[in-house]
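Participant: Prediction below, plus the sequence it came from.
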Amino acid sequence: MRNDSQQWKQYPKYKNSGVEWLGMIPDGWNIFKLKRMAEINISNVDKKTELNQEKVLLCNYVDVYYNDYITNKLNFLEATATKEQKKRFELKKGDVLLTKDSETWDDIAIPACVETDLDNVLCGYHLAHIRPHPNKLYSKYLFRAISASGLKEQFWVAANGVTRFGLSKSSITNALFPLPPFSEQEKIAQFLDKETTKIDNLINKKQRLIELLQEKRTALISHAVTKGLNPDVPMKYSGVEWLGMIPESWVVSKAKLISSIFVPQRNKPDLNTVDGVRWITMENLISPSINLSLSGYFVSQSALLQAGSKVLPKECIIASCVGNFGIASVNLIPVVINQQLQAYIPNKQKIDIWFFRYFITSSKIYFELVATSTTLVYVNQTSFGELPTVLPPLAEQEKIAEYLDIQTQKIDNLINKTQTSIEYLKEYRTALISAAVTGKIDVREEV
């Protein structure tokens, strides 16, 4: 992958494409409608099993959405199909599959390329099956062209719908693409395979770094709130298996003895976007604290009275009680919380709220052990109160919380910096594909 200071060269000569939104293309290239260069069919093979049909495997929407290339390593769905459907939709090397329906318009026209003949594997429902004409349209070039910024938008514009969007067959068949000579299509595809592989490898390494940093963050918090900051203090067994050893001067209590458990009312109040008491859901627990700068919904005084909602006073620890445990925030303002949350109203003479928050985030294992499952994995009020809680001296709690504030901020800064670099690489990847398939750069000598 080149540095920003290195420039890909351009073609020696350009001409007007005749398509306003495409602009100039290299001399020797043409513009084509997809139907002139490929056979296109909309799949009608669904995942149902019919007794009078033949057993097949189905490449479905998710397979295409999450994979650039369709191979025999994927776990395809079992289904049935007619002989005619098998003849029309069985996957062959070089086929291009396209998502044609989605709940959001920007998930329309996600392509994938079939790497090899896949016997008895059919293109599934909600997909378009495209088979390029041999020696005219190179499948991997088409795959890249469909996903290119500046070309894929024509599908978004053509998509119809309000709550669900879909592409008609005609909007696919009439899609316009630049067409280099066939040998040049091959070189462009080879170049993009090589360069995107480099970029993807870099992205994977950075994503792995983020995972390691998140693991380090979790371990740091867990160690600090259960072992303290001084590695030389005498230790004792806590009496709680998942807590293990704790400093000798610490005691183990229960959350209900150092706080009150707050459970919201069952009735959801009417919400508004103007004024009232802030309405808090699990999605709002993304930062250590909740304050006035938070955007979202409010509950008016009249709505509070009508629903019988209780207001949680400020400086409590709000925690998830459904599904994803170990998420917690301190509310710096009064709030109303929804049914997926409960809260601890701490006795500040016994526990520092910020230390308590860190301890709750490190207690995921406890909540998972006591959770009950019906339709949702849930921790009830009693189990919330039974949480074994370590109690260092109050001054030590404050020091631990201050230490964790500093150290977790350092890790968070590294995570954010790495995430920003990943977004840059993704943007560069998108721009490179677009530049290559529209002829903005000449890559013929790069492979």
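Facilitator: Cool, the structure landed. Residues are numbered from 1 along each chain as shown.

Participant: make it CA atoms for all contacts and neighbour counts henceforth
Facilitator: Will do.

Participant: Centre of the chain to the helix or strand hosting Ile25, how far?
Facilitator: Assigned by DSSP states H and E, Ile25 belongs to strand 24-26. Centroid separation between strand 24-26 and its chain, computed with Cα atoms, centre = their mean, to the nearest Å, is 36 Å.

Participant: ok, second structure coming up, stack it against the first:
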Amino acid sequence: MSAPWLDSMPSTWRQIALQYLATVGTGSKDTVNAVEDGEHPFIVRSAEPLAIDTFTFDTEAILTAGDGAVGEIFHHIKGKFDAHQRVYVIHDFQGIDGRYLYWYFSSEFRRAVSYGGAQTTVASLRRSMFTTFPVAVPPPNVQRLIADFLDRETREIDVMIGKLDGLADQLRTLHRTNLVALGHQLCSPGPSARVGLLLTKRSRAVRPDDGVVTAFRDGQVALRSRRREKGFTMSFSEAGYQGVEPGDFVFHGLDGFAGAVGVSEDRGKVSPVYHVCTATPLASERFMAWALRALAANGFLEAYAFSVRQRSVDFRNWATFAGLPITYIPLDEQVRLADRLDEVTEKIDAMLAKVAELKALLIERRTALITDVVTGRKEVA
């Protein structure tokens, strides 16, 4: 397998195929063999190992998924363990430091596979992709220096990434806390109104150039193409599709209990499972979107669905949805609450975006650092 990115490695380094440095095999177990609180690690095709009471291996090894998240998940382990039958196990190292090989392999394997003629999103791996995998092999002392350096440097970066993840969790919790607080207010004793008194259902015509609009669980209602979500299903029949205008209140009849409700940002069309509404003179579309998301966040929508004897959380029937009771808040107060929630959410989202940007930069720095070191472009001491 050609490795053009190793053409400039130091002259004291060698390029050797993996089959001459280690044994490549696979596990023999299946996920049904996992045992809760088992004695040994059970490496499967996911980032988190399971547990098992048996062990096939008692050694130092590098493991990676043979299908699924190919080139994304790597483990370095020492001691007794077992492995899934579709997990590749690289062990019995010869003339190569296991920690160094882990850093090199986890950094360069996916790129090496793509140079070997496979797609970078290859669905499964063959043993030959491993045996011919080209490894940059520095002198033994340099291997140990590189392993020590990367252990130390990546640990520091991972700590920073962990702190950013913690901050993001706090921000998301703050957002949910605001929703739950509003939900409690809307379920508290006081003058109440049914949703059907506050919202008017619309049946807009679909236009030939309309794209599909989706209500996402984070409260955004927008053209599906803008989010480029994978894995969604499309109906072969568009019977019953409805037109949507910017500013319309949009509620997903099956997924609204999980937060799939909001005010549309785009013009387009939605499937029959949605309710497309405008507010009556008693309400605000923006507030009603916040109100229904709040009622979803504190579990009221789910509880209400079961209280009306539905077998699932199903609000596709307009009468069921229109019958939802909420504590009525005067229109001027609705607008004030919606303005405040919009403002707070905008600030939280801006902070989350900044956290995500910083995390991406750290991950990029981590990836580049490993690649530079294991290919000899950066010297460590």
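Facilitator: Arrived safely. Keep in mind that this is a model prediction, so the values were computed, not measured.

Participant: Could you get me the TM-score between them?
Facilitator: The TM-score (TM-score structural alignment, normalised by the length of the second structure) is 0.80; 363 aligned residues with a Cα RMSD of 3.8 Å.

Participant: Quick check: which helices or strands does the strand holding Ile25 of the first structure pack against?
Facilitator: Counting contacts by 3 or more Cα pairs under 8 Å, 6 or more residues apart in numbering; DSSP states H and E, strand 24-26 of the first structure packs against strand 14-16.

Participant: residue boundaries of the helices in the stretch 251-381 of the second structure?
Facilitator: Secondary structure of the stretch 251-381 of the second structure, counting by DSSP state H, counting those that start in this stretch: helices at 285-297, 300-307, 318-322, 331-374.

Participant: looking at the ones you listed, which is buried most?
Facilitator: Comparing the helices of the stretch 251-381 of the second structure by mean neighbour count (mean count of other Cα atoms under 10 Å), helix 285-297 comes out on top with a mean of 25.

Participant: just the helices in the stretch 1-150 of the second structure please.
Facilitator: 98-115, 127-131, 140-187.

Participant: quick one, which of these is nearest to Glu346 of the second structure?
Facilitator: helix 140-187 (10.3 Å; Cα to Cα).

Participant: Next, format the helices of the stretch 251-381 of the second structure as TSV and append distance to Ala181 of the second structure.
Facilitator: Formatted as TSV, these follow (distance: least, Cα to Cα, whole Å):
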stretch	distance to Ala181 of the second structure
helix 285-297	8
helix 300-307	13
helix 318-322	22
helix 331-374	11
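
Participant: out of the ones you listed, nearest to Phe133 of the second structure?
Facilitator: helix 331-374 (14.5 Å).

Participant: From the chain's centroid, how far away is stretch 173-181 of the second structure?
Facilitator: 21 Å.

Participant: Report the mean deviation for that stretch after fitting onto the first structure.
Facilitator: Stretch 173-181 of the second structure, aligned to the first structure and superposed, deviates on average by 2.9 Å (mean Cα distance after the TM-score superposition for the first structure).

Participant: buried stuff in that stretch?
Facilitator: Within stretch 173-181 of the second structure, the residues scored as buried using 16 or more other Cα atoms under 10 Å are His175, Arg176, Leu179, Val180.

Participant: Stretch 261-272 of the second structure now?
Facilitator: Buried residues in stretch 261-272 of the second structure (16+ other Cα under 10 Å): Val261, Gly262, Val263, Ser264, Glu265, Asp266, Arg267, Gly268, Lys269, Val270, Ser271.

Participant: Equivalent analysis for stretch 298-316 of the first structure, please.
Facilitator: For stretch 298-316 of the first structure, by 16+ other Cα under 10 Å, it's Phe298, Val299, Ser300, Ala303, Leu304, Ser309, Val311, Leu312, Glu315, Cys316.

Participant: what about it, start to end distance?
Facilitator: In stretch 298-316 of the first structure, first residue to last residue: 19 Å (Cα to Cα, to the nearest Å).

Participant: sorry, back to before: what's the closest of the buried residues of stretch 298-316 of the first structure to Arg131 of the first structure?
Facilitator: Nearest to Arg131 of the first structure among those, with distances taken as Cα to Cα, is Phe298, at 52.9 Å.

Participant: Lys256 of the first structure versus the closest one, what's the distance?
Facilitator: Phe298 of the first structure is 29 Å from Lys256 of the first structure, by Cα to Cα.

Participant: related to what we said a few turns ago, what's the average distance of the strand holding Ile25 of the first structure to the second structure?
Facilitator: So strand 24-26 of the first structure averages 1.9 Å relative to the second structure (mean Cα distance after the TM-score superposition for the first structure).

Participant: which residues touch Leu301 of the second structure?
Facilitator: Phe257, Leu295, Val313 (Cα atoms under 8 Å, 6 or more residues apart in numbering).

Participant: residues in contact with the residue nearest to the first one when sequence neighbours are not counted?
Facilitator: With Cα to Cα, 6 or more residues apart in numbering as the measure, Ala296 is the residue that lies nearest to Phe257 of the second structure, at 4.8 Å, once sequence neighbours are left out. By Cα under 8 Å, 6+ apart, Ala296 of the second structure lies in contact with Gly183, Gly256, Phe257, Ala258, Gly259, Glu302.

Participant: Can you tell me what the last one aligns to in the first structure?
Facilitator: It refers to Glu302 of the second structure. Alignment note (TM-score structural alignment): Glu302 of the second structure maps to Glu368 of the first structure.

Participant: So for that match, what's the nearest residue that isn't a sequence neighbour?
Facilitator: Per Cα to Cα, 6+ apart, closest to Glu368 of the first structure is Phe325, 7.2 Å.

Participant: Tell me how many other residues surround the one you found.
Facilitator: 22 (other Cα atoms under 10 Å).

Participant: Sweet, I'm off.
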